[in-house]
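In: sequence below, structure please.
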Amino acid sequence: MAASVPLPPDDEPGQHRPGLRERKKLRTRTAIREAAYRLIDEQGYETTTVEQIAAAAEVSPSTVFRYFPVKEDIVLADEFGPLVAAAVRARPAGEPPLEAVRAVLREAVGTILADRPEESARRGRLLLEIPAVRARMTETMAETSLPLARAVADRTGREESDLEVLVFTASVLAALREVTLHWAGHGRKDDPAALVDRALDTLRDGLN
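Out: Model prediction:
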């Protein structure tokens, strides 16, 4: 996903904006991602190096690694985990955890596809074609699951280390991974929100 992240203009009244430092970081991350996708489109993933990406983004290789520890993270890393966890916390009290997560994920995938369709398509293609990208996605799920596990634990009155909480969050993220791969592997024709429903219904009902 390589579309620019829109930032509000400095003189827009009543608009809450991140601080200058955060805006600069966001622009740097976006520049690195855009450069990476441009080079990957031109010459392929395997032959694109971090040094080339850094040069195209007009930053140093050390800056790239500061934002993205490995090359695969450039096409995978985002702030998805904390944002989803915050949205789950904001859902109505008493809503079952699975339904809270369902509502958040449906909205999230719809927003991502609406705002960054080309980036979503590129990411999906790389997930299908590059084993290292798929492996890194699975590896980083452990980090993504932590904020979600805390949010689920708070909603249910459990400890985030409870087996049930860990199984629930791991299952939800695994379902989301399969939704992503299914969507990409079937020509990106299906509605991702509907695929989220199908995946979470399977977690709820089993293979009935």
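
In: rest of the way, CA atoms for contacts and neighbours
Out: Noted.

In: not counting sequence-adjacent ones, nearest residue to the residue most central in space within the chain?
Out: With distances taken as Cα atoms, centre = their mean, F80 lies nearest the centre of the chain, 4.3 Å away. Distances taken as Cα to Cα, 6 or more residues apart in numbering put T144 closest to F80, at 7.5 Å, once the chain neighbours are dropped.

In: mind checking how far the one you found is from A121?
Out: In this view, T144 and A121 are 21 Å apart by Cα to Cα, to the nearest Å.

In: name the residue in those two with the higher neighbour count.
Out: Using other Cα atoms under 10 Å, the more surrounded residue of T144 and A121 is T144, with 22 against 18.

In: what about the more buried one, distance to E129?
Out: Applying Cα to Cα, the value for T144 to E129 is 23 Å.

In: same check, this time on V167
Out: In terms of Cα to Cα, V167 sits 29 Å off from E129.

In: list the helices and strands the longest helix along the chain packs on?
Out: Secondary structure of the chain read by DSSP state H shows that its longest helix is helix 131-156. Contacts defined by 3 or more Cα pairs under 8 Å, 6 or more residues apart in numbering; DSSP states H and E place helix 131-156 against helix 71-76, helix 80-90, helix 97-115, helix 117-129, helix 163-185.

In: ranking those by burial, who's on top?
Out: Neighbour counts (mean count of other Cα atoms under 10 Å) averaged over each of the helices and strands packed on helix 131-156 peak at helix 71-76, with a mean of 21.

In: one more to put side by side:
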Amino acid sequence: MTGLRELKKARTKAEIQRQAVRLFADQGYAETTMEQIAAAAEVSPSTVFRYFATKEDLVAFGDFAPLIELFQSQPAQLPPLAALRVAFRTAFASHTSPELLDSQLALVVAVPELWAASLATITARMDLLATAIAHRTGDDADSAEVRTITGAALGVFLAVAFAKRRQPKLDIAAALDESFALLANSDHADRTTAGEPPVD
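Out: Okay, the predicted model is just below:
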């Protein structure tokens, strides 16, 4: 019974979020009320607030921990950028609703209120990623190398999100994979030029 109850809660939460993103896209973020979202999801407003305290929470990117775990689980011989590429690709492939994630990313960069509300979350996730990269490379989390790799990863993510805003049909997962492949190949070339052994 506990498992069924949790499954029902997860489905309700996902449907509320799906309807919210649809309404935001159709009629605008500012123009959409929590009451309208509740009606579209066929739940009460109190149910919406039980899962999402604010409208901003409705388009939050979700839990970042699984991506970090995927990154940490990659083979030790993979350079950080190559490991990040695999982690992002796997995370998108296993996401229960990729189209919802695509819409969330496009909305966050398009709506000033959402962008402002996301800054604290983005900063916290940069710190988590920097710590994970530092653990892989053996460097300090505040080192230039870790800072650069973290910044490159975030830059790719944001660049693809902005591109999605301009190109609604863009496949975010494929675009991210392509960008991380370019970065990973660049890192591979730099290591080879420097005399370091190449990583397959």
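
In: what TM-score do the two superposed chains give?
Out: TM-score for the superposed pair, counting by TM-score structural alignment, normalised by the length of structure 2: 0.69. Supporting figures: 186 aligned residues with a Cα RMSD of 3.5 Å.

In: still on that earlier bit, with structure 2 overlaid, how far apart is the longest helix of structure 1 on average?
Out: Comparing helix 131-156 of structure 1 with its match in structure 2 after superposition yields a mean distance of 2.5 Å (mean Cα distance after the TM-score superposition for structure 1).

In: between that helix and helix 117-129, how many degrees?
Out: On the basis of axes from the mean of the first three to the mean of the last three Cα atoms, to 10 degrees, helix 131-156 of structure 1 is oriented at 110 degrees to helix 117-129.

In: what are the buried residues along helix 131-156 of structure 1?
Out: 133-134, 136-137, 141, 144-153, 155-156 (16 or more other Cα atoms under 10 Å).

In: map I74 of structure 1 onto structure 2.
Out: With TM-score structural alignment defining the correspondence, I74 of structure 1 maps onto L58 in structure 2.

In: wait, its match sits on Q19?
Out: No. Applying Cα atoms under 8 Å as the test, L58 of structure 2 and Q19 come out as separate, 9.7 Å apart.

In: how much space between S60 of structure 1 and R66 of structure 1?
Out: Distance from S60 of structure 1 to R66 of structure 1, counting by Cα to Cα: 10 Å.

In: who has more neighbours out of those two?
Out: S60 (16 against 10).

In: quick check: that one vs A54 of structure 1, distance?
Out: 5 Å.

In: P147 of structure 1 now?
Out: Counting by Cα to Cα, the gap from P147 of structure 1 to A54 of structure 1 is 30 Å.

In: and for A153 of structure 1?
Out: 40 Å.

In: correct me if wrong: A86 of structure 1 contacts A151.
Out: Yes. Taking Cα under 8 Å as the definition, A86 of structure 1 is a contact partner of A151 at 7.4 Å.

In: now I16 of structure 2: closest residue in space that isn't a chain neighbour?
Out: A41 (5.3 Å).

In: for the one you found, grab the count of nearby residues.
Out: A41 of structure 2 has 20 neighbouring residues, counting by other Cα under 10 Å.

In: got the contact list for it?
Out: The neighbours of A41 of structure 2, taking Cα atoms under 8 Å, 6 or more residues apart in numbering as the test, are E15, I16, Q19.

In: strands - which of the residues you listed land there?
Out: Residues of those located in strands (DSSP state E): none.

In: out of these, who's nearest A87 of structure 2?
Out: A87 of structure 2 has its nearest neighbour among the contacts of A41 of structure 2 in E15, at 26.3 Å by Cα to Cα.

In: to which residue of structure 1 is the closest one aligned?
Out: Matched to structure 1 by TM-score structural alignment, E15 of structure 2 sits across from A31.

In: what count of nearby residues applies to its match?
Out: 21.

In: quick one: it from A56 of structure 1, how far?
Out: Counting by Cα to Cα, the gap from A31 of structure 1 to A56 of structure 1 is 9 Å.
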